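Enquirer: Take a look and give me a structure for this.
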Amino acid sequence: MKDARHTPPGGLRRFVRDNGLSLAFGLGFLLSLAGQAVAGHAEFNNRLVAEELQPVGFGGYLLTSDFAVDVTENWQSEYLQFFLYVFGTVWLLQRGSPESKELDKAGPETDRQQRVGAYARADSPRWAAVGGLRQTWFSRSLGTVMGVVFLLSWLAQSVTGVAAYNEEHLRELQAPIGWTAYLTAADFWDRTLQNWQSELLAVGSMAILSVYLRQRGSPESKPVGAAHTSTGVEG
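Expert: I've put the predicted structure just below:
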């Protein structure tokens, strides 16, 4: 009789195990977004009351540009981080960091190393084996999608940002401005750059701290006993 302890989990348990990372972060995203909405609604109404205006309901707040710009400005900076990281690590190296490729592998690497074209394996994605534009796009699809999402979310930030900016100025009896004018306004760049600098700091810190520090069992860290100079080695 087969030992039940060695029976692989099935159904829902297997799905949760196989997708634990994306499920945990997805749930965390939804919870933090909900928390942001609750806190943002309270703060928004505090401002309205201070200005002797009528507070809005929670559902109404979710449709405001104030909420939308707060969300989109965070999204665009996160996707910028990953876009730069995905493309930057093709060429840029950091000696001793598991976040870097090995020092002799800078660049897009050979077809053999990337298992494309004639070097594709039986289990390789189909577009890795074909030539032409499909292979070219698939070979850069991760960074491309990250870049497109960044640009779209940055555009959304600018649109919702100018709406929020004008709503605030109208409440203060000041004239609104157009979208193109807002793109050169201090408010737009203040919102943008305060997010960019935090993301770049976080990525840079991870790259250099992982040279000297360890997290046992994490693929973002080198093995605990690996030399500080070991590059491109994951735990």
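Enquirer: From now on I want contacts and neighbour counts done on CA atoms only, so please keep to that.
Expert: Fine.
Enquirer: Where do the strands of the chain begin and end?
Expert: With DSSP state E applied, the chain shows no strands anywhere along its length.
Enquirer: Now do the helices in it.
Expert: Residue ranges of the helices in the chain, as given by DSSP state H, are 11-18, 20-50, 58-62, 65-91, 111-114, 126-129, 132-139, 141-171, 179-182, 186-212.
Enquirer: Show me which residues of the fifth one are buried.
Expert: Residues of helix 111-114 classed as buried: none (neighbour count, 16 or more other Cα atoms under 10 Å).
Enquirer: what comes into contact with that helix?
Expert: Counting contacts by Cα atoms under 8 Å, 6 or more residues apart in numbering, the residues outside helix 111-114 that touch it are 117, 119.
Enquirer: make it 6 Å
Expert: Helix 111-114 is contacted by residues residue 119 when judged by Cα atoms under 6 Å, 6 or more residues apart in numbering.
Enquirer: how far does it sit from the chain's center?
Expert: Centre-to-centre, helix 111-114 and its host chain are 27 Å apart (Cα atoms, centre = their mean, to the nearest Å).
Enquirer: tally of neighbours for residue 221?
Expert: Residue 221 is surrounded by 24 other residues when neighbours are defined as other Cα atoms under 10 Å.
Enquirer: Test my guess that it contacts residue 231.
Expert: No: taking Cα atoms under 6 Å as the contact criterion, residue 221 and residue 231 are not neighbours in contact, 10.7 Å apart.
Enquirer: shared neighbours, those two?
Expert: Between them, residue 221 and residue 231 share no contacting residue under Cα under 6 Å, 6+ apart.
Enquirer: returning to that earlier point: just so I know, which of the helices of the chain lies nearest residue 226?
Expert: For residue 226, the closest of these is helix 186-212, at 9.8 Å, according to Cα to Cα.
Enquirer: In that closest one, which residues are buried?
Expert: Taking 16+ other Cα under 10 Å as the neighbour-count basis, helix 186-212 is seen to contain the buried residues 188, 191-192, 195-196, 199-200, 203, 206-208, 210-212.
Enquirer: so what does that helix touch, helix or strand wise?
Expert: helix 65-91 (3 or more Cα pairs under 6 Å, 6 or more residues apart in numbering; DSSP states H and E).
Enquirer: Please give the structure of this sequence too, so both can be compared:
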Amino acid sequence: MSRTARFLRDNSLTLVFGTAFLLTLVGQAASGIAEVNNELVAADLQPVSVAGYLTGSDFAVDVTENWQSEYLQFFLYIFGTVWLLQRGSPESKSLDRAGTESDRDQKVGPHAGNDSPAWARAAGLRRTVYSRSLGLVMAAFFLGSWFAQSVAGVSAFNAERLRDLQAPFTWGDYVFSADFWNRTLQNWQSELLAVASMAILSVYLRQRGSPESKPVGAAHTSTGVEG
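Expert: Prediction:
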């Protein structure tokens, strides 16, 4: 197997989903600019250019409100599954492993192997931070995209208000407005429903060969077992 073929195989999950992400982003941009320009033409206003739409608040708020809900889902899931359990689900740890587990279980400090990350072998703050780095980064992505959504959202919201000759909102006013929370909670509820559905459906249903599923013949009560 060539080096290129090996790289594609070894990284196929990230590459396929990353490519799909870019294609759907392009599709969203194309359909979004068509919708906005249809509305502008219907109101006897000048259509926006592709560059104008891509750098404008309408596109930014639509993208970032989806991103922040996705990263919220992963942040809550990563931290929640430290302590929360679901009997029979491969999405849950075994019922006797709730919590942060021992250093031996986590292979940190003196229990780290030769191939363990350097920060897993370190002591003090470095190990503490690295031990929670995945959740912390997801939290940072969530907060960053949430803030970006709020900034882009108030800009898009005020553009509509100005067209209707209404006074603009400040950022603080918008963050506590019904429009902002209607957009935000629509996304949050769908992500939380998806997580809850996956946790409980994977108790009883199977997908052969997927690490998100238990082995097909595993008992419904088997917990923390992946196929």
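Enquirer: For the buried residues of helix 186-212 of structure 1, give me a markdown table that also has distance to residue 118 of structure 1.
Expert: Rendered in a markdown table, the data for those read as follows (distance: Cα to Cα, whole Å):
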| residue | distance to residue 118 of structure 1 |
| --- | --- |
| 188 | 49 |
| 191 | 48 |
| 192 | 44 |
| 195 | 43 |
| 196 | 41 |
| 199 | 39 |
| 200 | 38 |
| 203 | 35 |
| 206 | 36 |
| 207 | 34 |
| 208 | 37 |
| 210 | 36 |
| 211 | 36 |
| 212 | 39 |
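Enquirer: Could you find the counterpart of residue 31 of structure 2 in structure 1?
Expert: Residue correspondence to structure 1 (TM-score structural alignment): residue 31 of structure 2 is matched to residue 39.
Enquirer: Next, count neighbours for the alignment partner in structure 2 of residue 226 of structure 1.
Expert: Aligned against structure 2 by TM-score structural alignment, residue 226 of structure 1 finds its counterpart in residue 218. Residue 218 of structure 2 is flanked by 17 other residues according to other Cα under 10 Å.
Enquirer: now the farthest one out in structure 2, which residue is it?
Expert: Centroid-distance maximum for structure 2: residue 44 at 38.5 Å, with Cα atoms, centre = their mean.
Enquirer: what residue of structure 1 matches up with it?
Expert: Taking TM-score structural alignment for the superposition, residue 44 of structure 2 sits opposite residue 52 in structure 1.
Enquirer: same deal with residue 93 of structure 2?
Expert: In structure 1, the position corresponding to residue 93 of structure 2 is occupied by residue 101, as judged by TM-score structural alignment.
Enquirer: and the nearest residue in space to that match that is not next to it in sequence, what is it in contact with?
Expert: Beyond its immediate neighbours in the sequence, the residue positioned closest to residue 101 of structure 1 (Cα to Cα, 6 or more residues apart in numbering) is residue 232, lying 4.7 Å away. Applying Cα under 6 Å, 6+ apart, we find residue 232 of structure 1 in contact with 98, 100-102.
Enquirer: Let's see that with 10 Å instead.
Expert: By Cα atoms under 10 Å, 6 or more residues apart in numbering, the residues touching residue 232 of structure 1 are 93-103, 105, 221-222.
Enquirer: quick one on the thing from earlier: mind checking which of the helices of structure 1 is nearest residue 120 of structure 1?
Expert: helix 126-129 (5.3 Å).
Enquirer: thinking again about what came up before, roughly how far apart are the match of residue 31 of structure 2 and residue 71 of structure 1?
Expert: Residue 39 of structure 1 sits 13 Å away from residue 71 of structure 1 when distances are taken as Cα to Cα, to the nearest Å.
Enquirer: Need the residues touching each of those two.
Expert: With Cα under 10 Å, 6+ apart applied, the overlap between the contact sets of residue 39 of structure 1 and residue 71 consists of residue 33.
Enquirer: So for the two, which sits in the more crowded spot?
Expert: Between residue 39 of structure 1 and residue 71, counted using other Cα under 10 Å, residue 71 has the larger neighbour count: 18 against 11.
Enquirer: What does the more buried one correspond to in structure 2?
Expert: Aligned partner of residue 71 of structure 1 by TM-score structural alignment: residue 63.
Enquirer: you'd agree its match is up against residue 150?
Expert: No: under the criterion of Cα atoms under 10 Å, residue 63 of structure 2 lies out of contact with residue 150, with a separation of 11.7 Å.
Enquirer: and the helices of structure 1 as TSV, adding distance to residue 120 of structure 1?
Expert: Rendered in TSV, the data for the helices of structure 1 read as follows (distance: least, Cα to Cα, whole Å):
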stretch	distance to residue 120 of structure 1
helix 11-18	25
helix 20-50	27
helix 58-62	48
helix 65-91	20
helix 111-114	8
helix 126-129	5
helix 132-139	11
helix 141-171	17
helix 179-182	48
helix 186-212	31
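Enquirer: how many other residues sit next to residue 58 of structure 1?
Expert: 14.
Enquirer: show me the contacts for the aligned partner of residue 186 of structure 2 in structure 1.
Expert: Correspondence of residue 186 of structure 2 to structure 1, assessed by TM-score structural alignment: residue 194. For residue 194 of structure 1, the contacting residues are 73, 77, taking Cα under 10 Å, 6+ apart as the criterion.
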